[in-house]
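Chemist: return a 3D structure for these sequence lines:
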Amino acid sequence: MTVQPIRLFGDPVLRTRAAEVTDFDAELRHLVRDLWDTMQEAGGAGIAAPQLGVGLRVFTYHCDGFAGHLVNPTFEVVGDEYQDGPEGCLSIPGLRWDCRRHLHVVAKGWNMHGEPVEVEGSDLLARCVQHETDHLDGVVFVDRLDVETRKRAMREIREADWFDGAVPVLKQSPHPLFGEAN
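Modeler: Model (predicted):
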């Protein structure tokens, strides 16, 4: 098992867009194993490489009966339905708030061997794909909360035992829906 420390909210790596993976090599396969082991140990539904301090476009997921990883992921929104629901993040431990996401998405990318992958599933999987893809763009889900919830979230983060006092930065998501929260 290769469990790695998870970077916490306030760490600049979480606000930096991750680079495309160009080499599908042993190092990438090792990263995917580290992501998987860390996600499993932490009890998360997903984790992105920046959360381990690695600026590459890779994430693993295990939610609602679906499990795997995506390299250089993209997603397409299917339909115009939204879901509101509680969301948390391994980089913001112990805290959750309601967040709006698209109800259906189809994610595409590659596996660690460079083979194409397409993932489509439940509303929980759609939420996970959107959340982790945001991480790869330097966006944390609190950026997507409505104004009042975001104010409450930032206060709760500043009061959390794990928070180191860094000045939190808010960033806009390049994906559709940002700015249309609740």
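
Chemist: CA only for contacts and neighbour counts going forward, please
Modeler: Noted.

Chemist: and the longest helix for this protein?
Modeler: helix 26-42 (DSSP state H).

Chemist: residues contacting it, please?
Modeler: 1-6, 45-49, 52, 58-61, 69, 90, 112-113 (Cα atoms under 8 Å, 6 or more residues apart in numbering).

Chemist: change it to 10 Å
Modeler: 1-6, 21-22, 43-49, 51-52, 54, 56, 58-62, 67-71, 90, 93, 111-113 (Cα atoms under 10 Å, 6 or more residues apart in numbering).

Chemist: run this one through as well so I can compare:
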Amino acid sequence: MSVLPILTWPDARLSWRCDPVEGIVPDDLIRDMFDTMYAAKGRGLAAPQVGVMQRFFVMDVGWKEGPPSPMAMINPVIMAAERVPVEMEEVCLSIPGLSVPVTRPKAVTVQWTAPEGDIHMADFDGFEARCIQHEFDHLNGVVTLDHLDPRARAAMLSAYEGNHS
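Modeler: Next up is the predicted model:
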């Protein structure tokens, strides 16, 4: 088990759409991604954030306040989303130190393949749904900054680049 380097903005790979996973994701890669996420104090980590351009992510929204609830989603598909949007500040391990207001559906229905190969479908709401949508965005080459209008994005990028140059 090891901690992997996390790509940071403006690495071009964070803007690439990932390929579907064909076959299996190695168990050691999933373990390393969990180790990396926990070491970075995150709640989710998508494969492209560690330079693996495939459609899967790991998450654990419970570990900071209560019992851990680790989950890996391979080739996830958001099947449905609640129509009522909710705005909330989001942070991203690939854009450290920047909190961005993002509007997302409060609840989603997701289908995914688990590491052992079983196909699942479930409803998620609240922070769990937000985390899934955030990581799902990464699989499509979308980062939190992409949710902003051009003026707000320019201001956020200016602040970010001022702190990371």
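
Chemist: so what number do they get for TM-score?
Modeler: After superposition, the two chains reach a TM-score (TM-score structural alignment, normalised by the length of the second structure) of 0.89; 160 aligned residues with a Cα RMSD of 1.6 Å.

Chemist: still on that earlier bit, if any of the contacts of helix 26-42 of the first structure are buried, give me the ChimeraX selection for them.
Modeler: Of these, the buried ones go into a single ChimeraX selection, burial set by 16 or more other Cα atoms under 10 Å:
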select :3,6,21,44,45,46,47,48,49,51,52,56,58,59,60,61,62,69,70,71,90,93,111,112
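
Chemist: so of the contacts of helix 26-42 of the first structure, which ones are in strands?
Modeler: Mapping the contacts of helix 26-42 of the first structure onto strands (DSSP state E) picks out 46-48, 58-62, 67-71, 93.

Chemist: name the SS class of residue 117 of the first structure, please.
Modeler: The three-state label given to residue 117 of the first structure by DSSP: H, G, I helix; E, B strand; the rest coil is strand.

Chemist: these two touch, right, residue 43 of the first structure and residue 90?
Modeler: Yes: in this structure, residue 43 of the first structure is within contact of residue 90 by Cα atoms under 10 Å, at 8.7 Å.

Chemist: would you state the helices of the second structure in chain order?
Modeler: 27-39, 126-139, 150-163.

Chemist: which residues of the first structure does the second one align to?
Modeler: Looking back up the chat, that one is helix 126-139 of the second structure. Aligned using TM-score structural alignment, helix 126-139 of the second structure spans residues 123-136 in the first structure.

Chemist: quick one: that stretch to the second structure mean distance?
Modeler: Here the mean offset of stretch 123-136 of the first structure against the second structure after fitting is 0.8 Å, by mean Cα distance after the TM-score superposition for the first structure.

Chemist: centre of the chain to that stretch, how far?
Modeler: Centroid separation for stretch 123-136 of the first structure versus its chain: 6 Å, with Cα atoms, centre = their mean, to the nearest Å.

Chemist: coming back round to it: just the helices of the second structure: most buried one?
Modeler: Here the criterion is mean neighbour count by mean count of other Cα atoms under 10 Å, and of the helices of the second structure the winner is helix 126-139, at a mean of 21.

Chemist: show me what that one is packed up against.
Modeler: strand 44-46, strand 56-59, strand 71-81, strand 85-92, strand 95-105, strand 107-113, strand 119-125 (3 or more Cα pairs under 10 Å, 6 or more residues apart in numbering; DSSP states H and E).

Chemist: what's the matching range in the first structure for the first one?
Modeler: On the basis of TM-score structural alignment, strand 44-46 of the second structure is assigned to residues 46-48 in the first structure.

Chemist: mean shift of that stretch relative to the second structure?
Modeler: Counting by mean Cα distance after the TM-score superposition for the first structure, stretch 46-48 of the first structure comes out at 0.4 Å.
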